[in-house]
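Enquirer: What shape does this take:
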Amino acid sequence: MFWADFIDKKVNDLSRKIWTTKGEELEAAKKGFFECLKLLEGELGEKPYFGGETLGYVDIAFLPFCCGFSTYETIGNFSIEAQLMSQDHCMG
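Expert: Sure, this is the predicted structure:
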C-alpha cells in the first residue's frame, strides 16, 4: 500500500505540475519527478512487476503515469530516458 500511495500522491502531484507550471516551479517538478522515477526503478529492480512475477496493485496504480510519459516529455521539454541515464552516469 505504501508504494501505491506514493504514486497516487507524489507522482500524481509532480506530473500535474509538469503540465501546469513554468519556470523554476516546472524545473523543480521535473527534478522531483525524476527522483520519484529513480526510486521506483530501484524498487522494481530486475523484477518484471513490483510484486514479483505477477501484475499487482502497484503496477496498476503506476500504469496511467507510464502511459503519459511521452506527453510529459513533450510538455516539459525533456527525455525521461536521457535524464535517468545521466543520473546513472553521475552515480556510477
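
Enquirer: contacts and neighbour counts: CA atoms only from here.
Expert: OK.

Enquirer: Tell me where this structure has strands.
Expert: Remark: no strands are assigned in the chain by DSSP state E.

Enquirer: please give me the structure for this one as well, since I'd like to look at both together:
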Amino acid sequence: MAESQGVKLLGFWVSPYVIRVKWALKLKGVEHEYIEEDIFNKSPLLLELNPVHGQVPVLVHDGKPISESIVILEYIDQVWKQIPLLPQDPFERAKARFWAKFAAEKLQQYAWKALCSRGEEHERAVKSSIEALEKMEEELNGKKYFGGDKIGFVDLVAGFLSYQLPVYEEIACMNILDSSKFPAITKWIDSFRNHPLIEQELPPKDKMLAYFSKRRKEILLVENQNASRK
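Expert: Next up, the predicted model:
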C-alpha cells in the first residue's frame, strides 16, 4: 500500500470536480491536507502547481502536482490499491471510463447550460439534459451503483446529480430529474447521498443556492450586455 504522507488537495468548496476527488480520498482512507482556494483570486501556489489552466482541483502527492479531476481519480486508484474504483476487467474498465466521460462532458455541461440560459437555448439545454439522463438511467439498469454493489468511478463523477442538480432546478424553476421518469437514478441518489463518507463532503444547500443564484445572474447579465452591443 502506498504511503499517504505528503498528500495535499487544492480545491474550492462548491466545485463538483473537487468534491469527487474528496470522495475518492475518503473512500480510499487517504489522509490529506485540504487547501481552500479562491478561484476568483487565484493564489501564487495554485498558479505554480497548475500553470496551464490555473484551475482546481490539484492533487499534490510527494511534491508532484496532478490536475484534472478524472485524471486525479485514476491516479488515486492506481496509487492506493485498496477499495478499487475502476473494474479490473479491461472491457468493464473501458465502459466505466466511457460513462464517466459521458456524465462529465454531456450531462454536467447540459445541466450547467440549462441553469445559465434563457428562452430557446434554455429549453434545448433542458431537453438535452433529460435525454442524457435517459441514457444514464438505462446504464444503471437496476444496479445499486453504477459500479455495481459499491460506489465506483462512474458514481463519483456522476455524483453532482445527487446534490447539485436539484439546486440548479430550484434556482431556474426547471424539472430535469423527474423521479417518476427516472426511478433507478432516484434510488441511486438516495443510496449515494446517504453513504456516510459521501454525506460528509456535501456542501450546505443554502450556501449552494446563494452561490449559484449569484453566478447565474452574473452570467445572464454579461450575455444581455453582449447582446445589446450587437
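
Enquirer: Need the TM-score between these chains.
Expert: After superposition, the two chains reach a TM-score of 0.81 (TM-score structural alignment, normalised by the length of the first structure), with 85 aligned residues with a C-alpha RMSD of 1.7 Å.

Enquirer: Ala40 of the first structure -> the second structure?
Expert: Not Ala; residue 40 of the first structure is Leu. Matched by TM-score structural alignment, Leu40 of the first structure corresponds to Met136 in the second structure.

Enquirer: For the first structure, which residue occupies the most central location?
Expert: Most central in the first structure under C-alpha atoms, centre = their mean is Leu37, positioned 3.4 Å from the mean C-alpha point.

Enquirer: contacting residues for that residue?
Expert: When the contact criterion is C-alpha atoms under 8 Å, 6 or more residues apart in numbering, Leu37 of the first structure has no partners at all.

Enquirer: Now do Leu55 of the first structure: how many residues are near it, please.
Expert: For Leu55 of the first structure, the count of nearby residues is 12 (other C-alpha atoms under 10 Å).

Enquirer: okay, now the corresponding residue of the first structure for Leu161 of the second structure: neighbour count?
Expert: Under the alignment (TM-score structural alignment), Leu161 of the second structure pairs with Phe65 in the first structure. Neighbourhood size, Phe65 of the first structure [other C-alpha under 10 Å]: 17.

Enquirer: List the contacts of Phe65 of the first structure.
Expert: Phe65 of the first structure touches Val11, Asn12, Ser15, counting by C-alpha under 8 Å, 6+ apart.

Enquirer: tell me the contacts of the last one?
Expert: The reference is to Ser15 of the first structure. Ala29, Phe33, Phe65, Tyr72 are the contacts of Ser15 of the first structure under C-alpha under 8 Å, 6+ apart.

Enquirer: where's whatever residue of the second structure lines up with it relative to His122 of the second structure, distance?
Expert: In the second structure, the residue paired with Ser15 of the first structure is Ala111, using TM-score structural alignment. Distance from Ala111 of the second structure to His122 of the second structure, counting by C-alpha to C-alpha, to the nearest Å: 10 Å.

Enquirer: just the contacts of Phe65 of the first structure now: which is nearest Gly51 of the first structure?
Expert: Val11 (18.8 Å; C-alpha to C-alpha).

Enquirer: shouldn't the closest one be in contact with Cys36?
Expert: Yes - between Val11 of the first structure and Cys36 there is a contact at 6.8 Å, judged by C-alpha atoms under 8 Å.

Enquirer: of those two, who's got more company?
Expert: The residue with more neighbours, out of Val11 of the first structure and Cys36, is Val11; 22 against 17, by other C-alpha under 10 Å.

Enquirer: residue contacts, that one?
Expert: Phe33, Cys36, Phe65.

Enquirer: Redo those as TSV? Include distance to Ile80 of the first structure.
Expert: Formatted as TSV, the contacts of Val11 of the first structure follow (distance: C-alpha to C-alpha, whole Å):
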residue	distance to Ile80 of the first structure
Phe33	9
Cys36	12
Phe65	12
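
Enquirer: ok, those in the second structure: which stay?
Expert: With both residues aligned by TM-score structural alignment, their matches' C-alpha atoms under 8 Å, the contacts of those that the second structure also has are Phe33, Cys36.

Enquirer: Mind checking which of the contacts of Val11 of the first structure land in helices?
Expert: Phe33, Cys36, Phe65 (DSSP state H).

Enquirer: and the helix or strand that contains Asn226 of the second structure, which residues are buried?
Expert: Element membership for Asn226 of the second structure, per DSSP states H and E: helix 205-229. By 16 or more other C-alpha atoms under 10 Å, the buried positions in helix 205-229 of the second structure come out as Met208, Leu209, Phe212, Ser213, Arg216.
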